[in-house]
Every structure is written in structure tokens, then in C-alpha cells.
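Colleague: Below are the sequence and a predicted model for it; my questions follow.
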Amino acid sequence: MSKDIKVALVTGGNRGIGYELVKQLALKGFKVILASRDPEMGHKAVQKLKESNLDVSFVVMDVDNQESIHQAAITVSERYGRVDILINNAGVYLEENKRLVAMDPSILERTMTTNFFGAYHVIRSFIPLMEKQGYGRIINVSSEYGAMSDMSYPGVGAYKLSKFALNGLTRMVAAEINGDIKINAVDPGWVRSDMGGPSASRTPKQAADSILWLATIGPEGPNGGFFRDGKRIDW
């Protein structure tokens, strides 16, 4: 495969922001791997994009399952030998509007499994491919709900904690990586999707634009930052 063609992988790529990210990356000339836990929905999404002559392929990956992530990494390594851009987009919002200490603990556990540990295991499995070539861009789709200041307000506790932990992971990995590998977190805003609902103020395309600039930053670009619409925001 040509050295000039970069490979991008998007988790939770079959709908919402994820689907839009896959589409926009492919339109920019990336070879894109759409990762989804549901093979049927994943293949359907890829088919739709291929009809527009976009270079998109599918890999099954359930971010709640370490073995599934490990197998996906092996598949991608065998098929492409590299990953240049990794977007951790897969996430859940399972909120019961109860106090954190009063909610069913399984809600918190399931939220952390997907939103935090999912991203952690995906990074852990794919970063060796980036280290092998000394280049990579990792983008964690976070939320303003994960900001430290938001912890002072009650409500959506499981989701908030999961994004707070994801932000912490972003900073720690940024401090540990070498070479031209960068990791950043992004708040895409309130987006019209299955998660955001129909009354949200932003389209998936607007959200994708606010994320994608981080995919193409040069070696002087930010590392370990938290952004909204291209501007750095407080942790």
C-alpha cells in the first residue's frame, strides 16, 4: 500500500457522529475502517458509503469486549499494516436520573465499560501500530460533561464520570507517548443523533468538522488537549 495513503479507524462508525466521521475522512482521501459491534449494521453502512465511491471497509469490534478489540487489531494489522488515525467515538448514555449513590450500580459499570475501558483497550491494542511507524493521531470523543467543573453539579453522574475518566486517560497517554503521536479529547457539542435526540442544536456534520481538524495536525500540533470547535477548553 502506498506510503502516502493514510489509514483511519472510527469506532461506533455505523451511525450518528461516527458515520459522519467515516464519510468525511473518506472524502478527504483516507482509507477508512468503520468499526461497529453489529456486523449487519456495519456492513450496511459501508455499502452505502461505497455507493458514493468512498474507500471504506468494515471490521467488527465490540469495545465492551477485549478479545473483540484484540482480534480487530490483528485483522487491521494483517490487512493494512498500519493505523494513522484512531477515533474513539463509540459511547453509551444509559442514564437513570438518580443520585450516583442511589442509581443501579450496573448503570455506572456498563457506562464505564464502554466509555472509558472501551477507549482504553482500543488505544492499548492499536498504539503499537502507530509506534511501529512513529506516527499517529488519536482523538477521544468526550463531552463538556467530563469537565472537572461539571462534577460540582448533580445529575447524569455515570456519563459524567466516564467522560471525566476518558479525559484523564487522554492526558496520561499524551504524557507517555513518544514520536509524532498525538492524542486529544474533543467535546462535539449537543448533536442530533440517537444519543443526542432530535432537538439537539448541531448536525453530525458540524460535530464531525469540530473533531476532524485534529486528524491532520502537524508535528507542532497540540497533544493532550481538550477542545471544542477548534478552541482549547478547560479540563
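Modeller: Received it, and whenever you're ready, just let me know what you need.
Colleague: only C-alpha atoms for contact and neighbour calcs from this point on.
Modeller: Noted.
Colleague: where does Leu9 land in three-state SS?
Modeller: Of the three states, Leu9 takes strand under DSSP: H, G, I helix; E, B strand; the rest coil.
Colleague: Quick one: residues contacting the residue nearest the centre of the chain.
Modeller: With distances taken as C-alpha atoms, centre = their mean, the residue of the chain nearest its centroid is Asn88 (1.7 Å). Taking C-alpha atoms under 8 Å, 6 or more residues apart in numbering, we find Asn88 in contact with 10-12, 119, 122, 138-141.
Colleague: structure B:
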Amino acid sequence: MASNKEIVFITGGNTGLGYEVVKALYKSPRPYEIILGCRAVSKGEEAIATLQKEIPESASTLSVQQADLESDASLEQAVAAISAIHGGRLDVLINNGGASFDNDIAPHGRAMSVRDAFNKMWDVNVSGTHVLTQLAAPLLLQSSAPRLLFVTSGTATLAETEIFDTPMGRRLNASPPAGWPKGSAGPGMMAVMGYRSAKTGLNMVMREWARILRNDGVKVWATGSRPRGALDPSVGGETVREVVEGKRDGEVGKVVRRDMVQPW
């Protein structure tokens, strides 16, 4: 059944930043049909129950849709279900789902190979997100004001790999001591290499989708954050809500942070 509310689908909506985005939208006076994309439906239902206890009254409604970014079949079924329920329309797609497996690489983690860990990070953060966007694009084109968001990382900016005058800059960007093997912690750690690389790749995916959908009237962004390590996820949730509600329309095609445009 088609809804008069804006229809929002967010991957990874049951935890972390995704949950904070859902909360920010659920608190808004604007009415939304918020669909939480989750690998496990039970996790999404738990998140909804928690959120409804925190916010007893809302203009919006919540539902869960199973969606696994590593499975094309799962994503095809998710988009088909959303299309059937909501009259072939989607107003906002928030590509939030993602993961890091750098710490799982042997010998520091659970014995994943470098190749397996890197491939899994690109599969989840980039390939799966691109596949979902491709599948959902026809639904976005049925919206009168479609919006497409990619949640990237503050660690993905190439320009800020040359920052060394902050604690986080030194931790992320400093070179480790000479010799081998290199550690997974401390200055110059290797335990973020795959995730940073994948999210940098995601920035280009966003730019390409902004180019491809420009003449269709789809507004496209990525949202990031300063790589400080201690920024509360609720801040990121409010930033995404601002994008959804039109407060960052002057920065279409960019990576937006709470207080600035993130450099490339």
C-alpha cells in the first residue's frame, strides 16, 4: 500500500550509527516510513522495541526488512518487498551498513587471510552497497524528491592522511618503526588499512552515482565524521537527518560532516 509518508530504507539500522539515524528520524516531527535493513530480522525487531520505549510517541512508523549486503538474492528480495508494500516507490536510501575486518587478519585476529579480510571489507562496504543502490534506483526515480546517502568514514579522506598534529592524526597517519612484522596497534597501525581503503572507494561510488542520477533529480551525498574516535554516534545520526530533511542541499555530491564538507 502506498504511503503519504516519506519512505526511508536504511541498511544496518539496528545498531551503532544506523540506530542513531533511525532514532533521529523517529524523533523528527516529519512523518516517515522507516524500514530497518538488517541481516537478522530479530535484531531489527529488538531495536524497534528499544526505540519505542525511548520514544513512546512519533509521527513515523517502523518496520524491518531482511537485507544482507553479501547476498544479491537477499538484496533483490528486500527491494522487491519494499516495492510491493510501498507502491514501487522509495524516497530515501541510506547506505549505512558496513564493517571492518582488519582486526581479524592473522596473527592478530581470528586467522583470516589478508586477501579474505580485504575482499570481505570491499564486498560489504562497497560492492554490496553498489548492488543495493542499483536495485533500488528504479524505486527512487518514482519519488518526487529522491535522496541517496552513503555513510563513509572520516578516516577515508586522502587529504587528511597528511595530518600529524592531532592525537588521532598521529595514530592513523604516523609511520611505524622500521622492521617486520608491523603491529596492529599504536602509531602507524595496520589495523585500519582495509577499512579506510574500502570507504575511500565508497566515496568514488557516491560520486559516480551523483553523476549518473543527476539528470533524474536524485540528490546524492556521503556523510562522514572527523576521525577523532570519540564522537558520539548520535551526532552522526543528526547529521544524516539534516541531509534527509534538506538542510545540506547546498552540498550535494559532497561528503558532509556535522560542521563542514569533508575534504577528499
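Modeller: Perfect, thanks for sending it. Worth saying up front: this structure is predicted, and the values here are computed from it rather than measured.
Colleague: Just the contacts of Asn88 of structure 1: which are in strands?
Modeller: 10-11, 138-141 (DSSP state E).
Colleague: tell me the two of those that are most distant?
Modeller: With C-alpha to C-alpha as the measure, no two of these lie farther apart than Thr11 and Ile138, at 11.7 Å.
Colleague: quick revisit: now check structure 2 for the residue matching the residue nearest to the centre of structure 1.
Modeller: Mapped onto structure 2 by TM-score structural alignment, Asn88 of structure 1 lines up with Asn95.
Colleague: Could you check how far the closest residue in space to its match that isn't next to it in sequence is from Asn4 of structure 2?
Modeller: Among residues not flanking Asn95 of structure 2 along the chain, Phe150 sits closest, at 4.7 Å (C-alpha to C-alpha, 6 or more residues apart in numbering). Look at Phe150 of structure 2 and Asn4 of structure 2: by C-alpha to C-alpha, to the nearest Å, they are 25 Å apart.
Colleague: Neighbour count for the two, which is higher?
Modeller: Phe150 (27 against 10; other C-alpha atoms under 10 Å).
Colleague: what's the counterpart of the more buried one in structure 1?
Modeller: For Phe150 of structure 2, the residue aligned by TM-score structural alignment is Asn140.
Colleague: picking that back up, output the contacts of Asn88 of structure 1 as TSV; include the columns distance to Arg228 of structure 1.
Modeller: Converted to TSV, the contacts of Asn88 of structure 1 look like this (distance: C-alpha to C-alpha, whole Å):
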residue	distance to Arg228 of structure 1
Val10	19
Thr11	20
Gly12	20
Ala119	19
Val122	23
Ile138	16
Ile139	12
Asn140	12
Val141	11
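Colleague: I'd like to know which of these are buried.
Modeller: Neighbour-count burial (16 or more other C-alpha atoms under 10 Å) applied to those gives 10-12, 119, 122, 138-141.
Colleague: Which pair of these spans the longest distance?
Modeller: Gly12 and Ile138 (14.9 Å).
Colleague: Pretty sure Thr223 of structure 2 sits against Val151.
Modeller: Yes - the pair Thr223 of structure 2 and Val151 qualifies as a contact (C-alpha atoms under 8 Å) at a distance of 5.0 Å.
Colleague: quick one: the helices in structure 1?
Modeller: With helices called from DSSP state H, structure 1 shows them at 16-27, 39-50, 66-80, 105-112, 119-133, 157-176, 204-212.
Colleague: To Phe58 of structure 1, which of the ones you listed lies closest?
Modeller: Per C-alpha to C-alpha, nearest to Phe58 of structure 1 of the helices of structure 1: helix 39-50, 6.4 Å.
Colleague: and the helices of structure 1, which is most packed in?
Modeller: Sort the helices of structure 1 by mean neighbour count, taking mean count of other C-alpha atoms under 10 Å, and helix 16-27 sits at the top with a mean of 24.
Colleague: Can you spell out which helices and strands pack onto it?
Modeller: strand 7-11, strand 31-36, helix 204-212 (3 or more C-alpha pairs under 8 Å, 6 or more residues apart in numbering; DSSP states H and E).
Colleague: Could you dump the ones you listed into JSON lines and include distance to Gly42 of structure 1?
Modeller: Listed next are the helices and strands packed on helix 16-27 of structure 1 as JSON lines, based on distance: least, C-alpha to C-alpha, whole Å:
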{"stretch": "strand 7-11", "distance to Gly42 of structure 1": "11"}
{"stretch": "strand 31-36", "distance to Gly42 of structure 1": "6"}
{"stretch": "helix 204-212", "distance to Gly42 of structure 1": "18"}
